[in-house]
Structure formats: C-alpha cells, structure tokens
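Asks: please find the sequence and the predicted model below.
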Amino acid sequence: MPVTVKVRRVGQRGPPLELPRYETDGAAGLDLRADEPVTLAPGERRLVPTGLALEIPPGHEGQVRPRSGLAVRHGVGMVNAPGTIDSDYRGEVGVVLVNHGQEPVTFARGDRIAQLVIGPVVRAELALVEDLASSGRGGGGFGSTGR
C-alpha cells in the first residue's frame, strides 16, 4: 500500500524540476535530481542539493542510495550509502557524491543523481545484559566468514 510523502520545493535555483518518480513499475527507488550543475574532479566529494524537502510519515524513513549506472559508467558513488532521512527532518535533501573515477564528471541541473527509497522503521528497545547467547559465528567479523 502506498505511503504519502509530502514534498516542498526549496532553494529556488531555477525553474521547478520534475518531482521524483519511479521510472518503472517494479522500481524500488524514486530518482532524485541535481538542483544545480556540478563538476566532480577525480577524488572529489560534494554535497549536491536536490531542491526538495520532505515530510516522511512517522514510522518510516527515506534512504538515499547511489545509482548503479553512475558507478559503472563514471565511478561516481555516495560517501554515506545509504544516507538516512529521518521522518522528523524537514530540511533540504542533499546527496553526498564522490568521484572514484579517473576523469572529471559533470552533472547538469536536472540530471538524476541518486535514488530515494521509502521504508518502514523498526525501533529497538535495548536491554543491558551480562552475557549474550552464543552463535556459530561468535565475535568473528571483517572477512571471518571467508571470501
């Protein structure tokens, strides 16, 4: 069942861009667009504004995820993937892009730069204990399960 997310345009950097939308019937993410032109030099990272502020319903979050095509074609990804948008955040959504490629990459205003996935959030209650139940993995991490 769809969840309604309220959207407000912010920044006024030019004519209004189209609102994020699902590009296919099976798409999980809405495409976010750059609200200003940006060129990323190799190794450079930058916060790119989208020109949008959101009101995500309580009990949900927004996840900003990289676009796979940008990674494959240009080596562009996100530093903090996924980025989390909390339901009580009302500021402009920004995307922290990084150029891992060998050449500068330029995005025009309106280019698709990331995906927004809306999903439910489960809030945990923490219980301080003396011992944890054993598991087959134990404390092994960072590659301990093999290649």
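Replies: Structure received.

Asks: contacts and neighbour counts: CA atoms only from here.
Replies: Fine.

Asks: which strand or helix spans the residue nearest the centre of the chain?
Replies: Per Cα atoms, centre = their mean, the C-alpha nearest to the average position across the chain is that of Val64, at 1.3 Å. Assigning secondary structure by DSSP states H and E places Val64 in strand 60-65.

Asks: ok, which stretches of the protein are strands?
Replies: 6-9, 30-33, 38-40, 45-55, 60-65, 76-78, 83-85, 92-99, 105-107, 112-120 (DSSP state E).

Asks: the strand holding Val64 versus strand 92-99: what angle between them?
Replies: 30 degrees (axes from the mean of the first three to the mean of the last three Cα atoms, to 10 degrees).

Asks: contacts for strand 60-65 next, please.
Replies: Contact partners of strand 60-65, identified using Cα atoms under 8 Å, 6 or more residues apart in numbering, comprise 56, 78, 81-87, 95, 114-121.

Asks: pasting the second one now:
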Amino acid sequence: MSPTVKYKKLDPRAQVPAYATPGAAAADLCALLDAPLTLAPMQRALIPTGLAIELPDAGCVALVYARSGLSIKHGVCMANGVGVIDSDYRGELRVPMVNLSTESYTIQPGERVAQLCIAPVWQANFAPAEELSDSQRGAGGFGSTGKL
C-alpha cells in the first residue's frame, strides 16, 4: 500500500515530484529558479523547489537524496548528505547543494536536483544498559569489515 503525500505548490511554476520510471524508489525534485544559478567550485546554495508536503502521519519520513548523475558527472551533491523531512514540517522543500568539482556548474530552472523518498520510521525507546549483547562484529570493528 502506498501512502498518500499531500503537496502544495507555493509557486505556480513548481513541478510536482515525479517518479521517472515505474521501478523508481524516489521522485525527482526540481529547482524553482528565476534564472540559471552558477555554483563556483566549493560554493553552496539552497535551491528552492516551490513545494511543501504533508506526510500522512508520524510513521513516515521524507528523505531527500542527491541525484547520482549530478554527483558523478559534475561533482554537485547535497551539502548535508541526506535531508530529513519530519512528518510535522510544512515549510518549503529546499535542497542544500554544494559544488565539489574544480569547475563551475550551472543549475537550470526546472532542473532535477534531488530525489524524494518516502519511508517508514519508528521512534525508538532508548533504555540505559550496563552491558550490551555480543555480536559477531563486536565493539572493535572499523566500518563494515571490522578491519582497518
């Protein structure tokens, strides 16, 4: 069952998030710009989308991810890695971007700049513990391999 996510266009030019293919896990978010915006190397900018969303309940989170094509081809990615949109946020979706390349990159009005993924979320109950159970990896691992 797919959740229904309500959206509001804050600007009539805003583009509704859309899945590029039937198998896409995330919908594209597009830049709402009056003119092209050039990011110099190492420059950051907050890119508006002109959209606000309402998640169905506290059991959902919206996650904003970089587009891999922009990252790999041009070195342009999200400044914060992954954006977390809580279920009670109603403001404009804006994408913090950074140009990690050595060359300038120009973001065009309407360009797909990020991906929006809706996922389930659980709020944990945190409990103090004197000891934690053993695991195969243990406490001394580095990364996923447990090795340097």
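Replies: Received it, and whenever you're ready, just let me know what you need. Bear in mind the structure is a predicted one, so any value in this text is a computation, not a measurement.

Asks: before we move on, back to that, give me the buried subset of the contacts of strand 60-65 of the first structure.
Replies: Among these, those classed as buried by 16 or more other Cα atoms under 10 Å are 56, 78, 82-83, 85-87, 95, 114-118.

Asks: now the residues you listed in a markdown table, with distance to Glu18 of the first structure?
Replies: Below are those laid out as a markdown table (distance: Cα to Cα, whole Å):
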| residue | distance to Glu18 of the first structure |
| --- | --- |
| Ile56 | 19 |
| Met78 | 22 |
| Pro82 | 23 |
| Gly83 | 22 |
| Ile85 | 20 |
| Asp86 | 23 |
| Ser87 | 22 |
| Val95 | 17 |
| Ala114 | 14 |
| Gln115 | 14 |
| Leu116 | 14 |
| Val117 | 17 |
| Ile118 | 18 |
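
Asks: the residue of the second structure most remote from its centre and Pro120 of the second structure: what is the separation?
Replies: Residue farthest from the centre of the second structure, counting by Cα atoms, centre = their mean, is Glu130 at 36.3 Å. In this structure, Glu130 of the second structure and Pro120 of the second structure are separated by 30 Å, where distance is defined by Cα to Cα, to the nearest Å.

Asks: and for Ile53 of the second structure?
Replies: To Pro120 of the second structure, Ile53 of the second structure is 16 Å away according to Cα to Cα.

Asks: one more: Ser104 of the second structure?
Replies: Between Ser104 of the second structure and Pro120 of the second structure the distance, using Cα to Cα, works out to 37 Å.

Asks: how many residues are close by Asn89 of the first structure?
Replies: Wrong residue type there; residue 89 of the first structure is Tyr, not Asn. Each residue near Tyr89 of the first structure was counted by other Cα atoms under 10 Å, and the total is 13.

Asks: just checking, it touches Glu55?
Replies: Yes: applying Cα atoms under 8 Å, one finds Tyr89 of the first structure in contact with Glu55, separated by 7.4 Å.

Asks: list the contacts for Arg8 of the first structure?
Replies: Contacts of Arg8 of the first structure were listed using Cα under 8 Å, 6+ apart, and they are Leu52, Ala53, Leu54.

Asks: next one: Asp111 of the first structure
Replies: Neighbour list for Asp111 of the first structure: Arg33, Ala34 [criterion: Cα under 8 Å, 6+ apart].

Asks: surely Asp35 of the first structure and Glu18 touch.
Replies: No: in this structure, Asp35 of the first structure sits apart from Glu18 without contact. The criterion is Cα under 8 Å, and the distance is 10.5 Å.
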